[in-house]
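Peer 1: how would this look folded up:
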Amino acid sequence: MDVQPEAVHASGAPAGADAGAGLDRRAELSEFLRTRRARLKPEDVGLPDHGRHRRVPGLRREELAQLAGVSVAYYTRLEQGNGRNVSAEVLDSIARALRLSDAEHAHLTHLAKPKPKHKKKAATRTQQVRGSLRQLLDTMDGVPAYVVGRRAEILAWNRMAAAVFGDWSELPAQDRNWARMVFLRPEYRDLYVDWEQKAIDIVCALRMEAGCYPDDPRLSALVGELSVKSEDFRRLWATHDVKEKSHGVKRLRHPLVGEIALRYESFKLADDAEQTLLVYHAEPDSPSAEALRLLASWGADATRAGTAS
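Peer 2: Down below sits the predicted model:
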């Protein structure tokens, strides 16, 4: 199944997002640096605290600049969103001082050093799933698998994914989107045992994408829409946390087979890094593995009983 998503218009947007016009890169850079600095305590980086009252949480700009080996004025300009002419070496020093993860370091680089203008064109082109990849999904009978593209859009999936997560073919094209489903559809709040972590994962991935494609109007519109409609999304978006998809375990409450635990692995496509294949599986000989076998044997009946039906 190859889905061509439709544009969505937002009725509003948070700070740093102008629906239809892209995200404000300067504001994003400023807030990202400020929130990373705020989470650090002097003792975290080997600085004395002296027990003095701090007007703001975390490190002071002066302390961060000292750790990074740059002037206070230079760091202040950068935290105000002025990333022009900043060198990779300086960004590396600031990333080390802020104790950034690899994903956070990459995000900082995207925000501070804009990509060439052709990136905007790439962000708005229609997403296509190769026919051979759709055929591969269809051959994976025993495990749920799907392809997700930019903006958390679900582009293609197999029968087992529909049996586990719901029949996405019954949704309008614009709603086949993990962010909209998790934040706007109550059945997905019920589906995930740890809904909060699933919501965090989605927001972190969208933040990473916003750093790569700040001029994508459809991404900005999605952020604006969710910010208006979901208090939880506004709360998580304001953290400026970022994380890339990798692997892990998701626990689900399925309406037919009850609670199941599925491990997942994610694979970026070699010929299109904007698309990711996610495959779920259960531990061998576990109750969850038996639950998947039952769902596979029920076929279309399991799909109709999915969460999105």
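
Peer 1: can we go C-alpha only for contacts and neighbour counts from here?
Peer 2: Fine.

Peer 1: which residues of the protein fall in strands?
Peer 2: Residue ranges of the strands in the chain, as given by DSSP state E, are 17-18, 22-23, 145-148, 154-157, 247-254, 258-269, 272-281.

Peer 1: now the second one, please; I'll put the structures next to each other:
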Amino acid sequence: MHAEPEINAFLKARRAALDPAGLGLPPGGTRRRVRGLRRDEAAHLAGISVEYYTRIEQGRGGNVSPEVLDSLARGLRLTAAEHEYLRNVAHRAAHAATTRCQVGEEAPQVVRPGLRVMIDAMDGVAAVVYGRAMDVLAWNRLGGLIGCDFARLPPGERNIAKQMFLRADVEAGHPEVAQVRREIVAVLRAEAGRFPDSVRLCHVVGELLESSPEFARLWESQEVEEKTYGVKRVIDPRHGLLELQFQAMRLPPPDDELTLLLYAAEPDSPTRKALRALSADAEEHGALPATGTP
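Peer 2: Prediction:
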């Protein structure tokens, strides 16, 4: 990841994404040299001086107060996820931290036995638990059959982002791959703001930046998103298109660095019938739930 303060690139990108006319700002007497808002316009919307805004954007704002960060979030029309990311990177800028990968080891994340029991007991629902870097740490029988067979992968490759960007066969199973990849990168950036010292997260992002031009392009867009629910479409080799409702939930302490991802199908739908068939086939051939640590 880059060594410059994240706040610099993030605020520039958020300014560029806004339409001055849509915010009621005057067109001005000269032709715009930048896309979106100028610094003085962003400062005006946030109710702070241009000089102070400039220092904040350049990572020289010091310990910016929560009230000022709230004003910036309102002025730049940030979402809740973007607002949280701004708070995280502003704190980092205030403490002169960079985003270079740290040297050393990081304790692997683990899933409590009780949590594994819970997801294994879920009937008709595909469940996956992933950690800071989108490493898949646990799944139930159906969860291991949706999109990627994690049990057949070495632990270090059980990673949602790496599978979606580096494996053509996984890509082929996602008809909306462009949208899925954009959302994955936005989630990873939110995680990078939340866990800036995670060695594993930094290494995953670094590997993807080197190996995938598409990931690098999306990463530079500075999008931040917490996709918590929606519809996921996956093509299964035997059953065709599966349409699944999904819900992603960050777990409460002591599991608050883990995310539980659930998939379910509408009652009496072709997808529900396909999931029953997949589950029965897996049970017949002895495919069991598994856990892995990267």
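
Peer 1: residue 44 of the first structure: which of the strands of the first structure is closest?
Peer 2: Closest to residue 44 of the first structure of the strands of the first structure, according to C-alpha to C-alpha: strand 247-254, at 27.9 Å.

Peer 1: who's in contact with that closest one?
Peer 2: Here strand 247-254 of the first structure makes contact (C-alpha atoms under 8 Å, 6 or more residues apart in numbering) with 164, 190-194, 258-266, 306-307.

Peer 1: check stretch 32-41 of the second structure too.
Peer 2: So stretch 32-41 of the second structure is contacted by 15-20, 25, 49-50, 53-54 (C-alpha under 8 Å, 6+ apart).

Peer 1: output the residue interval of the first structure matched by that stretch.
Peer 2: Aligned using TM-score structural alignment, stretch 32-41 of the second structure spans residues 54-63 in the first structure.

Peer 1: tell me how far the ends of the matching stretch are from each other?
Peer 2: 13 Å (C-alpha to C-alpha, to the nearest Å).

Peer 1: in it, what counts as buried?
Peer 2: 58-61, 63 (16 or more other C-alpha atoms under 10 Å).

Peer 1: as JSON lines, the residues you listed with distance to residue 291 of the first structure would be great.
Peer 2: Below are these laid out as JSON lines (distance: C-alpha to C-alpha, whole Å):
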{"residue": "58", "distance to residue 291 of the first structure": "47"}
{"residue": "59", "distance to residue 291 of the first structure": "50"}
{"residue": "60", "distance to residue 291 of the first structure": "53"}
{"residue": "61", "distance to residue 291 of the first structure": "53"}
{"residue": "63", "distance to residue 291 of the first structure": "54"}
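
Peer 1: which of these lies closest to residue 296 of the first structure?
Peer 2: Nearest to residue 296 of the first structure among the buried residues of stretch 54-63 of the first structure, counting by C-alpha to C-alpha, is residue 58 at 51.2 Å.

Peer 1: apart from its chain neighbours, what residue comes closest to that closest one?
Peer 2: Spatial nearest neighbour of residue 58 of the first structure, excluding adjacent residues (C-alpha to C-alpha, 6 or more residues apart in numbering): residue 38 at 3.9 Å.

Peer 1: which of the contacts of strand 247-254 of the first structure are buried, as a PyMOL select command?
Peer 2: Remark: buried members of the contacts of strand 247-254 of the first structure, expressed as a PyMOL selection using 16+ other C-alpha under 10 Å:
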select buried, resi 164+190+191+192+193+259+260+261+262+264+265+266+306+307
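
Peer 1: the first structure: which residue goes with residue 227 of the second structure?
Peer 2: Matched by TM-score structural alignment, residue 227 of the second structure corresponds to residue 245 in the first structure.

Peer 1: residues in contact with the residue nearest to its match when sequence neighbours are not counted?
Peer 2: Leaving aside its sequence neighbours, residue 245 of the first structure sits nearest to residue 266 (C-alpha to C-alpha, 6+ apart; 6.6 Å). By C-alpha under 8 Å, 6+ apart, the residues touching residue 266 of the first structure are 245-247, 276-279.

Peer 1: ok, and the most crowded of those residues?
Peer 2: Greatest neighbour count in those, by other C-alpha atoms under 10 Å, goes to residue 276: 22 neighbours.

Peer 1: what segments of the stretch 151-300 of the first structure are helices?
Peer 2: Secondary structure of the stretch 151-300 of the first structure, counting by DSSP state H, counting those that start in this stretch: helices at 159-165, 178-184, 186-191, 195-212, 217-229, 231-237, 287-298, 300-304.
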